[in-house]
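S.K.: Here you go, sequence then predicted model.
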Amino acid sequence: MARHEGRHVNTHPEPDLNSCDREPIHTPGSIQPHGALLVLSGTSLNILQVSANAPRFFGRPIPELLGSDLRSVLGPEQFEPLGDLGARLPANGEPVLLRAVRIGNGPALNAIGHRVGRVVVLELEPGADAPGPPGGLHPVIAGFIAKVQTAPNAADLAQLAAVEVRAVTGFDRALVYRFEPDGTGVVVGEDGNGRLPSYRDHRFPASDIPKQARDLYRRNRLRLIPDVDYAPAELIPALNPVSGGPVDLSHAALRSVSPVHVEYMRNMGTAASMSVSVLRDGALWGLISCHHHAPKVVPFEARTTCDLLAQVLALQVAAREHAADYERRVEIQSVLTRLLAHMARADDYVSGLLAHPADLLGFVRAAGAAVVSDGRTGLVGRTPGEEQVRKLAAWLFREQKREVYHTDALSAAFPPAREYAADASGLLAVSVSKLHPTAVLWFRPEVIETVQWGGDPRKAVEPTTGRLHPRKSFETWSQTVRDKAVPWLPSEVAGAGELRNAVLGIVLRKAEEMAALNVELQRSNRELEAFSYSVSHDLRAPLRHIVGYAELLKEVARDKLAAGELKYCDTIIESSEYAGKLVDNLLAYSRMGRATLDRTTVDLNVLVREVRAEVMATAPGRQVRWEVGPLPTVEGDLMMLRLAVQNLLSNAVKYTKPRREAVIEIGCQTDAGAHTLHVRDNGVGFDMRYRDKLFGVFQRLHRWEDFEGTGIGLANVRRIVERHGGRAWAEGEVDRGATFYLTLPAPNNDEER
């Protein structure tokens, strides 16, 4: 036994098989000589062509046969029961057993006819040499139907078919041979007497039966080769007088065999063979292939019985596969309904999917899944790393451009996937957006499999002529297949497509809701900003009056007021000035939402240096250690960005007052098309439970008496950053400092390809 290990099923380059596909196997121009063939005019039934061996059957020379009518050749007694051939033969070319005829004192011959265009092909071949089974062939079919109805699975069905066909025909070996999607054949059932080797569970390469041969098996369900060493009988004349070309013998049982197939049979050690096609929903599901060590003729009646057995097998296989497919589709629909409910209740479809991993994985029986959307990458179960998934999604978006993509050998299409083949050799993915690499991906792990082949699947090419030969050895040849996963079922691929449509519907509905909400929000914001501006503007004058009159009262009545009463005046003045600052900041915040951005190039290194000097000028005597890293140049409104930076640096200096030495770090990191700036201090920090209040208007986490301020500074920072297309957030710990982050777009940063 030879052994071989490889990453793919076909690991060696094969010769070009086009010569096989171009071979005129349906118009060979000759027949097998165990019978005779006549080509008749479809109207007059005159003989247009005969096989070269016809004189042996009819007792007349070929010149006498050509041009004669069929009645005169067979004689009235044999001809009359045939009746009107034109009415009896179906237009689709299906062969029909007409009757048994006897010419002179010769043996009984089965007359089999079929139509080919405007001519009729009549074949005469020997009938049964021995009586059939007791009671005829009907009990065979009935018994087989009873057996297959109780068979639990397709493998048992195939085994029953192999046993029954061999019993009917008497061949040494009967194989049930199923075709895989790539054309590879797998022996799924076998019965034999031990004279020929067993090929149970073996595979045969697609090149053993070329495409046009498979097409012919689909059109003509029965094929008999009684003697591999036959001498072909040519058709005379070679060209049909009606069509002017060779006659199509696709449906002829006597059709001559391709020389390559004859050589294949000899190499396989078989002298006779018969194949019966198993058609599922009109497609070639497989073959029942029989072999014998010596020449063997199988009568038409027995062949027809095998054809009926194959049809029963096909119906049973189809019924079981349809039932299994229906059950799987019902299961998928049930899970899909739950996923839709999850997504509908969630803020977005990504959260809805990721929050229910059991349904997301069970939906298509995957080991892992990922959702890539808006820069987020959520992983569930057994998956590649986040960065690997992101690159895979980018490849799908850039190269595949399909709504639904699936493969059971990912590394063959995407070589980088070999790094994580153990986790993701199978991929099923749906694209959610045509503008961005947004997708839902499911993964299946590698399944390492040892495959048994019926001989080395490679073909040999003659060095001098380049003629294609079938392989000479059928000794078991083992191969270890890697980087492949369990294939995705059509129902699973279809279910993924339905999920994609559902996600698109949810996204569209959310977008419509957001659009309507945005319109209403814009209107409310305009009203609120107008109200804020009006209130703030109207408050400024009364507050100035309060401060002015309080200072005047304090000055005029200083000698008349006690120390406590003067303190009251100071409190009035101080509170009014604070209220004035609140009004000024509120006006600035309102203007920030209405002002048009005056974009320009801003060097953050220069901006931070200038703002740092201004902040330190207001904090005389403070010991501050600044740690400032390299900062980028950005596009933005200089005045707004200055205000944002000023608020962040002022806060850092303010909240580090309790420290003997304040340490303030300013830095930036650039990736994924954005600059992320941070300002970190060693100050009093804050409780992360209240981080959402930091950026709200008038929200403070510390007492005003401890740290002065109005509570609008960070609200301004967030509004400025968001108007520049970024976001702001903070992290901190009580008494261990705080870090404030803000992002700004980096349009010139090359995204990873």
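M.R.: Cool, got the structure.
S.K.: hey, let's count contacts and neighbours off CA atoms from now on
M.R.: Will do.
S.K.: For the strand or helix carrying residue 387, buried residues please.
M.R.: Per DSSP states H and E: residue 387 is located in helix 386-395. Neighbour-count burial for helix 386-395, with 16 or more other C-alpha atoms under 10 Å as criterion, is recorded at 389-390, 392-394.
S.K.: Could you give the separation of that helix from the chain centroid?
M.R.: 15 Å (C-alpha atoms, centre = their mean, to the nearest Å).
S.K.: Included below, for side-by-side comparison, is a second structure:
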Amino acid sequence: MNSKIIQKCEEEKIQFLNEIQPFGYLIGVDSITYEVNFVSENINNLLNLSASLLLGKHIDDVFDFKINYEDILKLDKGDFIRNVIVINSEKYHFKNYLYKNNIYIEIEHHFDDKFDSINYYNFSEKILHTKTIEENWKNLVDAISFITSYERVMIYKFLEDGSGIVIEENVKNGLESYIGLRFPEFDIPSQARELYLKKKSRIVENIEAINIPIISKENNQIDLSYTSIRTLSPIHLEYLKNAGAYASFSISIVVNNKLWGLVACQNSTAKSISYNIRMQCELLTRLSRISYINFKSNERIKFQNNFNETAIKLKENLLVEESLRSSITKNLKEILLLTKAEGIAFVNDDYCSLEGETPGIEEVLRIKEWAKKQGIDKLFYSNSFYKDYGKELNLSPLAAGVMFRFLDQTYNNFMIWFKKEENLKLKWAGQPHKIEKEKIDENGNKIIYYSPRTSFKYWEEEVLQKSFMWQKNEIYVAKEVLKIIIDTINTQSFKIHNLYEQLKEINEELDAFSYTVSHDLRTPLTVMKLNCQLLQKRLIEDKSSSSQIKNIIGEIDKIVEMMEEILVLSKTKKSDIQLEEIDPEFIIEKIVKELKIYYHTPNTSVDVENIHEIFGEKTMVYEVFLNTIGNAIKYSSLETAPKIIINSYIEKNNVIYHVTDNGIGIKKEDYSKMFKLFNRMSNTDGIKGNGIGLTIAQTMMKRMGGDICFESEEGNGTTFILKFRKK
């Protein structure tokens, strides 16, 4: 008892059918022994010999075909040699090619349809001189329609999602147009597409014709991938019948070694076209393909030139700008215009710059965080991002399509392009579904397979929550722009590192110089001061000379004070510090008392409020308050009622101190000088100072992990804002 095995296959092996169509003959000859390995059963009609008697015989013993074996053996896969021969006073097309150790001999009857050279020349000229891609395909369709007289001739283009669409067509006899209609991917499955890359044309003269079997010496399957007269698979024939076509002819359009599309011809009744006509159609298709490639090449050259110009400007601008943030922000519009995206955003930490139609900043930051959690480190692109992640990320339709990438390994810098939702209505040629069928093979096994669809009734699909697809050029632009930015970041980082090292070395030399000068000048200045004091005692009666010497001593004291502060600044930059919790209340009280005495301002009112503990280094904290409170007391001392207010508050992980005075204030044009060494404000004439104290305060604050800034208006006082760390 035989057990029946249920099998499931999506389609038959269409290149191993062991059958040809009745309008031709096929002989397979071993490429080494030249013996006949296989032959079509109808060969007896041509050679008056039984097919079975030919198997194993040397081909030259059967018939003198005058085959040039040397030339055939040199052929590349897919190439062939074509001749016209005479058998029994009849002309035949005679085609030879080499494949898998067999020499294939195809023979077709030569019809007396004369080659219409004038029409062919005119069609060729028209295709060569087309001005647009659309016109190119129209001219090809019109030419093939005229030559073949098929009722329907169309250009079928394969889309990136696997489906196909009719982009050009010529129909006769009142047939409905397929222009703009889509066909599902499984109409032309992957196995068929692979075959169409091998053999560029296929013909079915009559789907109901009785096909001719091939017999072989070893009774094995014969690979008919490159055979022009082979029959198509039953599934393909059934598909044609369901579509109302009883004859078909198609030619592959191959671009960059990929199946770009097909010239597909259909007729509602059986139809024969000669070998010559098929060759004309193939040659015109090749010509049209070359024309299309030229158009696309010119487009690419134009696009590349435009992109190169923009890319050079972008790179120059990026290198010139001081920061990555400002450089990208200034060039964001130019980057956007290189693609068909509606909007673009650049994120630097929590800063976000937008251009064009984009979602809000919060939504952009949510996408950035999502990408970071996913660990996406390459260019990511999707035209269904809104559909796939809309609920999870609370997205808007403006983020239907995205293309993004991080610019660094720290996930701080992020670039993203946006395409908005497009409510597309796709027209389909029939419901895209297959029907499951079954059959019993010769061994009694049940085989379940999928038959071609039977419905070709038009229907419309509404595609929601998706954007237009990202094109190859757009993806290329994104990759190249991101590469330029990343290279610029690396270049700037390298330069910054070098400059930092140079600056560090210069600072170390300056600090050493400052320390040496400050230290070594003490002795000569001390000697000068002592000599001046002795001279002053001798000239005590000469008031004029005594006054001049007093001035000299005062200037020497200023120089000594300045050197002391330079020495403090030098030590501040180099010394190791240990941060600790400090209650500055006692320090502030001590400084206020000392400064009021030092500046002779007993009437200055100093209010100290809300003192909070800080995290710092005790000596540095003292110096910072000494300089800021000192400035407040000094520059408010000329007021009728000088007043200083010192208070603090907590802000997140920081303690903020304000030191506010009602003094002379600072002019706006002097703001940039505030913390620069030896710089004094333009309205401080007659007030003691050397322009070092605030530089020391700023250096110390930064070393403690804090910061210092100010708010001021000329004539309305100044507030120093000290930001300390909170432990």
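M.R.: Happy to help now that I have it. Worth saying up front: this structure is predicted, and the values here are computed from it rather than measured.
S.K.: Distance-wise, check the aligned partner of residue 41 of structure 1 in structure 2 relative to residue 57 of structure 2.
M.R.: Structural alignment (TM-score structural alignment) places residue 41 of structure 1 against residue 30 in structure 2. Here the criterion is C-alpha to C-alpha, to the nearest Å. By it, residue 30 of structure 2 lies 10 Å from residue 57 of structure 2.
S.K.: try residue 35 of structure 2
M.R.: Summarising the geometry, the distance separating residue 35 of structure 2 from residue 57 of structure 2, computed by C-alpha to C-alpha, is 5 Å.
S.K.: Likewise for residue 480 of structure 2?
M.R.: Here the distance between residue 480 of structure 2 and residue 57 of structure 2 works out to 63 Å (C-alpha to C-alpha).
S.K.: still on that earlier bit, so what touches the helix holding residue 387 of structure 1?
M.R.: For helix 386-395 of structure 1, the surrounding residues in contact (C-alpha atoms under 8 Å, 6 or more residues apart in numbering) are 370, 372, 377-379, 437-439, 753.
S.K.: Let's see if you can find the most crowded of those.
M.R.: Each of these was scored by neighbour count (other C-alpha atoms under 10 Å); the top score is that of residue 370, with 28 neighbours.
S.K.: Quick check: that one vs residue 384 of structure 1, distance?
M.R.: Taking C-alpha to C-alpha as the criterion, residue 370 of structure 1 is separated from residue 384 of structure 1 by 9 Å.
S.K.: Check residue 440 of structure 1 too.
M.R.: Going from residue 440 of structure 1 to residue 384 of structure 1 by C-alpha to C-alpha gives 14 Å.
S.K.: of these two, who's got more company?
M.R.: residue 440 (25 against 22).
S.K.: So that one: helix, strand or coil?
M.R.: Taken by DSSP: H, G, I helix; E, B strand; the rest coil, the conformation at residue 440 of structure 1 corresponds to strand.
S.K.: again, but for the one 3 residues further on
M.R.: Here residue 443 of structure 1 is strand, with the state taken from three-state DSSP.
S.K.: for residue 687 of structure 2, same thing?
M.R.: Of the three states, residue 687 of structure 2 takes coil under three-state DSSP.
S.K.: follow-up on the earlier one: out of the buried residues of helix 386-395 of structure 1, which is nearest to residue 737 of structure 1?
M.R.: The shortest separation between residue 737 of structure 1 and any of those is 34.4 Å, and it belongs to residue 390 (by C-alpha to C-alpha).
S.K.: Structure 1: which residue goes with residue 101 of structure 2?
M.R.: Under the pairing rule here (TM-score structural alignment), the equivalent of residue 101 of structure 2 within structure 1 is residue 118.
S.K.: on that earlier part again, from the contacts of helix 386-395 of structure 1, which two are the most distant?
M.R.: The largest separation in the contacts of helix 386-395 of structure 1, counting by C-alpha to C-alpha, is between 379 and 753 at 21.3 Å.
S.K.: same for the longest helix along structure 1, what does it pack against?
M.R.: Assignment by DSSP state H gives helix 490-556 as the longest helix of structure 1. Counting contacts by 3 or more C-alpha pairs under 8 Å, 6 or more residues apart in numbering; DSSP states H and E, helix 490-556 of structure 1 is packed against helix 300-345, helix 349-354, strand 404-407, strand 426-431, helix 563-594.
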